[in-house]
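> structure for the following, please:
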Amino acid sequence: MRKSYGIGEARLLRRMRRGRLLLVVAAALTVAAALFVVMRPPGSGVGAPADGDMSRGGMLAGGTEDTRWGRLSASDRTLLVKVRQAGLWEMPAGQQAQQRAASPRVKEVAAMIAEQHARLDEDTRAVAQRLEVILPSEPSQQQKGWLAEMTDRYGNSFDDTFVLRLRAAHGAVFSVIATVRAKTENSEIRAFAERAMKYVNTHMSLLESTGLVSKSALS
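The predicted structure follows:
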């Protein structure tokens, strides 16, 4: 037998149903917003309009965006992404060195590089937040491969691989930083490039101080 409700009970039931419906809608919107952020490519500004959309006076042709610090280019965003990814694999590599390296100097250099990358990573994230650049949360596939390679090595073999991979990677990112520093129109990126360059120079010198840098790492 179907239960009957009074007027007050009926109104309460309607409010409860509306409340559940609102919760479902809110949850769906939250999931959609999260997927939107995750699916956006690295380097996209949070809330930035599409290329050519001048409704905010921001994004210009070619992926360049006006900011209060000057125009922000695709190359400027790439610099932040690459420096971020450098830290995401070199910090774990430095930790691996403490257990796997044979040379005390390699362990010392690895610890210094990992600690300095932690400071540089904090700087990178702060600049990216100001410029509304989305950064990656994991290393590139190539960098993951380097970490996997080191995981299989111990002793002198680890030392050689660690120094080879990190010295070659620093040489590559050095070129990116130098190019962006020479061409950027954004004062935040210009200052960041100068700070990042100091770290990279220091790290290359530290790696070279191990005596294990080969010609292949310099090519």
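
> from now on I want contacts and neighbour counts done on CA atoms only, so please keep to that.
Noted.

> buried sites along the helix or strand hosting residue 91?
Using DSSP states H and E, residue 91 falls within helix 74-100. In terms of neighbour count (16 or more other C-alpha atoms under 10 Å), helix 74-100 has its buried residues at 75-91, 93-94, 96-98, 100.

> check stretch 198-218 too.
199-200, 203-204, 206-208, 210, 212-213, 217.

> does residue 82 touch residue 173 like I think?
Yes: using C-alpha atoms under 8 Å, residue 82 is in contact with residue 173, at 7.3 Å.

> quick one on the thing from earlier: closest one of the buried residues of stretch 198-218 to residue 130?
Checking the buried residues of stretch 198-218 against residue 130 with C-alpha to C-alpha, the nearest one is residue 199 at 21.2 Å.

> the closest one is in what secondary structure piece?
Judged by DSSP H and E, residue 199 forms part of helix 187-208.

> just checking, what packs against that helix?
Counting by 3 or more C-alpha pairs under 8 Å, 6 or more residues apart in numbering; DSSP states H and E, the packing neighbours recorded for helix 187-208 are helix 104-131, helix 155-183.

> let's compare: structure for the following, please.
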Amino acid sequence: MNHARDARVPPTMHRLLRGEVLMLGGFVLAAAVTIALVMPPSIDPASAQWTQTSSGPLTAADRDLLIKVRQAGLWEMPVGQYAETRAESQRVKEVGQLIMKDHMKLDLITRQVAAKLGVALPDEPNPDQQRWMAQLASESGPAFDKDFANLLRAAHGKVFTVVAGVRAGTRNSEVRKFAQEGVNYVMRHMALLESTGLVDHSELPEAPTPSPAPPVALAGEKRRQA
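Okay, here's the model as predicted:
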């Protein structure tokens, strides 16, 4: 039945049908080429997170460390200055000055390392830090002393985990040296803030619960297993 119908189709019609099929195939090929040119190539997420430098691979965590240390200085330097005129406690005044001077040194190091590694740094604190600055700028006396000690101590505890984590795992020698400096500064500042006697340790976040330790076999069981 099909052969009979095909026989009745004029030869010119066959040629037209074949031309339409070839034209359709050309359109499909052209569309595929266009999509390939317009769509961006697929990027491996892992490789997109790091770049190679003369001091080793620079990861997203390395860049984040430089940014966070820079932002820490951008709010702790002015707040340390606030302590000179707003604090009632002489120890808070002293600690404010020491932290401000330390962050001036650390900020210079941060900018030098960032420039060497090609990391863009922010020029203002993050929104939380700006809020803390505004809070302390509106206080004086005992209220300032208490909030100064506790806000800065809590902030140092958070950044300490970032610095220590990068120090433990970075593959970049410049970042490794920088993180070591950062660990020393942060530990010193936590001790200074605690020396005011105003830090409420019950308000600090607890350390994460450790994973359960594997059971330890007793000496007699070890001998039997052997």
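
> so the longest helix belonging to the first structure matches what in the second structure?
Secondary structure assigned by DSSP state H gives helix 7-39 as the longest helix of the first structure. On the second structure, no counterpart of helix 7-39 of the first structure exists by TM-score structural alignment.

> from residue 125 of the second structure, how far out is the residue nearest the centre of the second structure?
Closest to where the C-alpha atoms of the second structure average out (C-alpha atoms, centre = their mean) is residue 64, at 3.6 Å. For residue 64 of the second structure, the distance to residue 125 of the second structure (C-alpha to C-alpha, to the nearest Å) stands at 14 Å.

> show me the two of the buried residues of stretch 198-218 of the first structure that sit farthest apart.
Pairwise over these, using C-alpha to C-alpha, the maximum falls at 199 and 212, 19.9 Å.

> list of residues touching stretch 73-82 of the second structure?
93, 95-101, 103-104, 106-107, 123-125, 129-130, 133, 136-137, 152 (C-alpha atoms under 8 Å, 6 or more residues apart in numbering).

> so which bit of the first structure is it matched to?
The alignment of stretch 73-82 of the second structure onto the first structure (TM-score structural alignment) spans residues 87-96.

> for ChimeraX, write a command that selects the buried ones of the contacts of stretch 73-82 of the second structure.
Those of the contacts of stretch 73-82 of the second structure that count as buried under 16+ other C-alpha under 10 Å are selected in ChimeraX with:
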select :93,95,96,97,98,99,100,101,103,106,107,125,129,133,136,152
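
> and stretch 141-158 of the first structure, which residues are buried?
Buried, per 16+ other C-alpha under 10 Å, within stretch 141-158 of the first structure: 143, 146-147, 150, 153-154, 158.

> my bad, stretch 112-127 of the second structure
Buried residues in stretch 112-127 of the second structure (16+ other C-alpha under 10 Å): 113-114, 117, 119, 121, 125.

> can you state the residues of the first structure onto which that stretch aligns?
Going by TM-score structural alignment: stretch 112-127 of the second structure matches residues 126-141.
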